[in-house]
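Trainee: Got a predicted structure plus its sequence, pasted below:
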Amino acid sequence: MRVLIVEDEVKITQALNFLFSKQKINVDIANDGDEGLLLAKKDIYDVIVLDIMLPGTNGIEILKTMRRAGNKTPVIMLTAKDTIDDRVFGLEQGADDYLVKPFATKELIARVKALSRRKNTEFIGEIYEFEGIKYDVKNYLLYVDNCEFKIPLKEAMLMEMFIKKPKQVFTREQIIDRIWGLESDILESNIEIYVHHLRKRLNHTGAKIETVRGVGYMLKEK
């Protein structure tokens, strides 16, 4: 799982980064709204934790910009305002959940995990299903024709990215940012190697990884 936290209080982001890492959840942090908007636009996250009051672009504007662009990533809004009107307004703009400061970190982590499961594939425990394939995201296990395959880490991360959002095109930049990190100088040819391996595994299923010429890749039905 990869989570974006947009929050200007550095002590909060440092604490959350530590706690999420203990849960083996990858975190990117933005301490102002402008940086948060740039990262959110990449559409590589499973969940975004978004403060409302931010320097630069505020959280509501970030959320509205995301939704107008078709970005459906689940968003948890953080706010110090504890009124029903504020919460309703955030939800009306496209937020999926709301948490009022101060909050219990365990509750935030639980809500992030719950939201990450709200995808357009069928979710059973830690297993996603699509067109005859099953993928266990926790144990890197791919099930094809009742056969179990444990796949390498980078290939597993790519498979997770595809199966959580089938029929969505992922650009090569998105894939690199998601799997290798924002500062990576990895070559695009590396992606093709992992895509090639996954395609071979899906040969006899109802799913395929399609190349969208000049853009990237998507998982779809054959």
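Mentor: All right, it came through fine. Residues are numbered from 1 along each chain as shown.

Trainee: switch to C-alpha atoms for all contacts and neighbour counts from now on
Mentor: OK.

Trainee: how near is Val75 to Val47?
Mentor: As for Val75, its distance to Val47 is 6 Å (criterion: Cα to Cα, to the nearest Å).

Trainee: Neighbour count for those two, which is higher?
Mentor: Val47 (27 against 23; other Cα atoms under 10 Å).

Trainee: this is the other structure I want to compare:
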Amino acid sequence: MNILLAEDDKKLGKLVKYMLERKGGYHVDWVENGEDALSYACGSAYDVLILDWMMPLMDGVDVCKSLRSSNYGQAIVLLTAKDSLQDKIYGLDAGADDYLTKPFEMDELLARLRVLARRNFAPRQLDVVRFGSFALNRTSRQLSRDNAEIQLSPREYQLLDFFLQNSGNVLTREAILNRIWGLGSDVSYKNVDVTVKMLRDKLDDSAGETIIQSIRGVGYRFEMDA
């Protein structure tokens, strides 16, 4: 299950991400403000969003309202210290599927996520994305070219999916590092460059055509139609 966690408390965010990945076996992207939460939710395929109510730039309730107004169908959980009945009603009326007050136990959050996973929500992004002679199956996380499977590491898959979501746009090394390794990670831009090179080697054809272009001093651009 793919989860987007939006929490501006660095200590709590790091702990929740770690526990969800370790105890739940989930893939978790973590952002620290509402604008990034909205951007990630609209541009990626997540099964559940976990949104802190009080965040900078845009609060969790406003993110929830914005997504629901555009017919976003995936599950949303609100995290907040607000524990009055009226606050809970307000959050649920904004479009949240569940509401968890702080402080909370991780086991309870995991249990609530299991319940949400059993429900039927709207379809996510296309399960299979085709570009050139390639096809990426988001469900099985498999890449194929002319029906021949190409093995991808978990990082390479995440990187390719991120490129596909941003085809034609320049992605900085910082944006890639934060998305693939997570905010606060101690890896360097060299890790980004090595992972990009490994993915590029698997995508480039024998004629030397490349669909991942290096933008000197900035980052990379993925051309889906190359």
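Mentor: Looks like it arrived, so ask away. Everything quoted here is computed from the prediction, not taken from an experiment.

Trainee: Spatially central residue in the second structure, please.
Mentor: Asp29 (4.6 Å; Cα atoms, centre = their mean).

Trainee: so where does the closest residue to that residue other than its chain neighbours fall, helix or strand?
Mentor: For Asp29 of the second structure, ignoring the flanking residues on the chain, the nearest one in space by Cα to Cα, 6 or more residues apart in numbering is Leu4 at 4.9 Å. Assessed by DSSP states H and E, Leu4 of the second structure sits inside strand 2-6.

Trainee: List the buried residues of that strand.
Mentor: Residues of strand 2-6 of the second structure classed as buried: Ile3, Leu4, Leu5, Ala6 (neighbour count, 16 or more other Cα atoms under 10 Å).

Trainee: thinking again about what came up before, hmm, the residue nearest to Asp29 of the second structure is touching Val48, no?
Mentor: Yes: between Leu4 of the second structure and Val48 there is a contact under Cα atoms under 8 Å: 6.6 Å.

Trainee: Walking through the first structure, point out its strands one by one.
Mentor: In the first structure, strands defined by DSSP state E lie at 2-6, 26-30, 47-51, 75-79, 97-100, 122-124, 127-130, 133-136, 141-144, 147-150, 170-171, 207-212, 216-221, listed in chain order.

Trainee: most neighbours per residue, which of these?
Mentor: When the strands of the first structure are scored by mean count of other Cα atoms under 10 Å, the highest mean neighbour count falls to strand 47-51 (a mean of 27).

Trainee: what distance separates that one from the middle of the whole chain?
Mentor: Relative to its parent chain, strand 47-51 of the first structure has a centroid offset of 11 Å by Cα atoms, centre = their mean, to the nearest Å.

Trainee: and what of stretch 138-148 of the first structure?
Mentor: 21 Å.

Trainee: go on, stretch 48-66 of the second structure?
Mentor: Centre to centre, stretch against its chain (Cα atoms, centre = their mean), the figure for stretch 48-66 of the second structure is 15 Å.

Trainee: Now do that stretch: everything it contacts.
Mentor: With Cα atoms under 8 Å, 6 or more residues apart in numbering as the test, stretch 48-66 of the second structure has contacts from 1-8, 32-35, 37-38, 41, 74-80, 91, 94-96, 113, 116.

Trainee: which residues does Asp145 of the first structure contact?
Mentor: Counted by Cα under 8 Å, 6+ apart, Asp145 of the first structure has contacts Gly132, Ile133, Thr205.
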